[in-house]
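Visitor: Mind folding the following:
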Amino acid sequence: MEQEPHLTESQPATPGTLRPGGRTAKVRRAVLDAARDALAETGFHALNMDRIAASAGVGKTTVYRRWGSPVGLVTDLLHDMAEQSLPASDTGSLAGDLRANAELVRATLTDPRMGAVFRAVISAAGCDEECARALAGFYRTRLDEWTPVVAKGAARGEIPAGTDPTELLRAVSAPLYYRFTVTHEEVTAGVAERAVTAALAAAKDGVFARS
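Guide: Modelled structure (predicted):
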């Protein structure tokens, strides 16, 4: 029986810099989808490049040439996740926007597949500096995306001018990640609402004002 041909690419590239169109994009999409599934199923330490290549229908030499290692795969996957993330909300109020932000984080962490992926990536970042930089870059991108909602809230007079948007947004998501990664408690809608209420109250009191 004739085997189905593998997707291949001949030009080398650094993870996260592949051109957006054509066969390269199809190869990247197939490999990153396979890597995400493998992370969810077996975690970072069991990530196997040969199995990912087979699952993606891509030649294993292509996978090794383009991504080099499981760390390279995770790094590019984080770049892709940042690119694909939903844009910030615009509900008309800072409280509404912060609730939307908290719910997005909560929904991601409690999703059976994506929660497992994030747990694996966070674990990888704890033992590999390149993964740690990629994870930090992912969150920096997401924080930058949501920064305007804080500026709009300040412009409406909901919080003091000069409130640090990054610190406020971190205060919203930090309790959720603490339960997810440290105590392994359920991340409920009530937890998300309390995080928003506490962060917003602190912001109104000037806790996050830039010095």
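
Visitor: C-alpha only now, for contacts and for neighbours.
Guide: Noted.

Visitor: Tell me who's in contact with the closest residue in space to residue 202 that isn't next to it in sequence.
Guide: In this structure, residue 202 finds its nearest non-sequential neighbour in residue 208, 7.2 Å apart by C-alpha to C-alpha, 6 or more residues apart in numbering. Shown in contact with residue 208 (C-alpha atoms under 8 Å, 6 or more residues apart in numbering): 163-165, 167-168, 202.

Visitor: Quick check: next helix or strand after the longest helix anywhere in the chain?
Guide: Assignment by DSSP state H gives helix 129-155 as the longest helix of the chain. Note on helix 129-155: by DSSP states H and E, the next helix or strand toward the C-terminus is helix 165-178.

Visitor: One more sequence to fold, the one below, so I can look at both together:
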Amino acid sequence: MDGKPGLRERKKQRTHAAISEAAITLFLERGFNQVSVAQVAEAAEVSKRTLFAYFPAKEDLVVHRLADHETESARVVRARPPRTAPLTALREHFLKGLRERDPITGLNDHPQILKLTRMILDTPSLVARMERFKAGAERALAQALRESADTPELTARLAAVQIVAVQWSLAQDNTARVTYGEPADERYAGAVADAEHAFALLENGLRRPPPRK
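Guide: Below is the predicted model:
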């Protein structure tokens, strides 16, 4: 075995990608609520039954693009170097995302990314689906903190909720700025300063907020 996916798996991956591309193209052209699942299936040249086998809900056609990020913080905690605190690893990872203009940090002004972001924010069902995504990120991070950092269950849950909320808030602030026209490169320094401040607050346990520079 060479570790490569077999023919059947490659076919499934191509079908998944074709459905996803067709859906995103139609949604960005016409709007999420103006496109039916049947129209997506037709554009992807698959049946509705096949589409739902890959994407159980219409919202999944959009949110699956972010699926890997749902457990990202948990993976960062588990993969952190020895003797590195979980919060330190998460802070460095978020700062790396800012440098690389990772869309999950909100600091990406590519036209297609901005259009997709606006569509999500303007669609209540997608906003609700993102809240489920956030809750999943909290659960995954709490599990990682319990397993890899030997953190008590309640402490892990409370820490995960706070950490994910901070990441979410920072990303929303960046998104708001670039969506309303501030270039990502101009926003970068402020985004880094905000992230440093936010993670310092978490590290201090909100006891004494560090001075803003």
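
Visitor: Who wins on neighbours among the contacts of residue 208 of the first structure?
Guide: Neighbour counts for the contacts of residue 208 of the first structure (other C-alpha atoms under 10 Å) peak at residue 165, which has 23 neighbours.

Visitor: Tell me which residue of the second structure lines up with that residue.
Guide: In the second structure, residue 165 of the first structure lines up with residue 160, judged by TM-score structural alignment.

Visitor: Please tell me how far its match sits from residue 144 of the second structure.
Guide: 9 Å (C-alpha to C-alpha, to the nearest Å).

Visitor: And for residue 7 of the second structure?
Guide: Residue 7 of the second structure is 34 Å from residue 144 of the second structure, by C-alpha to C-alpha.

Visitor: Show me which of the contacts of residue 208 of the first structure is closest to residue 154 of the first structure.
Guide: Among those, residue 163 lies closest to residue 154 of the first structure (C-alpha to C-alpha), at 7.4 Å.

Visitor: ok, that closest one touching residue 206?
Guide: Yes - at 7.1 Å, residue 163 of the first structure and residue 206 qualify as touching, with contact defined as C-alpha atoms under 8 Å.

Visitor: which one is residue 64 of the first structure nearest to, not counting chain neighbours?
Guide: Nearest non-adjacent residue to residue 64 of the first structure (C-alpha to C-alpha, 6+ apart): residue 49, at 7.3 Å.

Visitor: can you check residue 181 of the first structure too?
Guide: Per C-alpha to C-alpha, 6+ apart, closest to residue 181 of the first structure is residue 119, 7.3 Å.

Visitor: Helix or strand for that neighbour, just tell me which one.
Guide: helix 112-125.

Visitor: Which elements pack onto that helix?
Guide: helix 22-42, helix 94-110, helix 129-155 (3 or more C-alpha pairs under 8 Å, 6 or more residues apart in numbering; DSSP states H and E).

Visitor: picking up where we left off before, specify which residue of residue 7 and residue 144 of the second structure has the higher count of neighbours.
Guide: Between residue 7 of the second structure and residue 144, residue 144 has the larger neighbour count (other C-alpha under 10 Å), namely 23 against 9.

Visitor: Residue 193 of the second structure versus that one, what's the distance?
Guide: 27 Å.

Visitor: Would you confirm that residue 20 of the first structure belongs to a helix?
Guide: No - Residue 20 of the first structure sits outside any helix when classified using DSSP: H, G, I helix; E, B strand; the rest coil, being coil.

Visitor: follow-up on the earlier one: go through the helices and strands packed on helix 112-125 of the first structure and name the closest to residue 54 of the first structure.
Guide: helix 22-42 (9.0 Å).

Visitor: Just give me the mean distance for the closest one relative to the second structure.
Guide: Helix 22-42 of the first structure differs from its equivalent in the second structure by a mean of 3.6 Å after superposition (mean C-alpha distance after the TM-score superposition for the first structure).

Visitor: I'd like to know how far the closest residue in space to residue 125 of the first structure that isn't next to it in sequence sits from residue 186 of the first structure.
Guide: Closest residue in space to residue 125 of the first structure, ignoring its immediate chain neighbours: residue 132 at 4.1 Å, by C-alpha to C-alpha, 6+ apart. For residue 132 of the first structure, the distance to residue 186 of the first structure equals 25 Å [C-alpha to C-alpha].

Visitor: Which one of the two is surrounded by more residues?
Guide: A side-by-side neighbour count of residue 132 of the first structure and residue 186, using other C-alpha under 10 Å, places residue 132 first with 18 against 13.

Visitor: still on that earlier bit, could you say what helices and strands the longest helix of the first structure packs with?
Guide: helix 70-84, helix 94-110, helix 112-125, helix 165-178.

Visitor: would you turn those helices into CSV with distance to residue 141 of the first structure?
Guide: Converted to CSV, these look like this (distance: least, C-alpha to C-alpha, whole Å):
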stretch, distance to residue 141 of the first structure
helix 70-84, 7
helix 94-110, 14
helix 112-125, 16
helix 165-178, 11
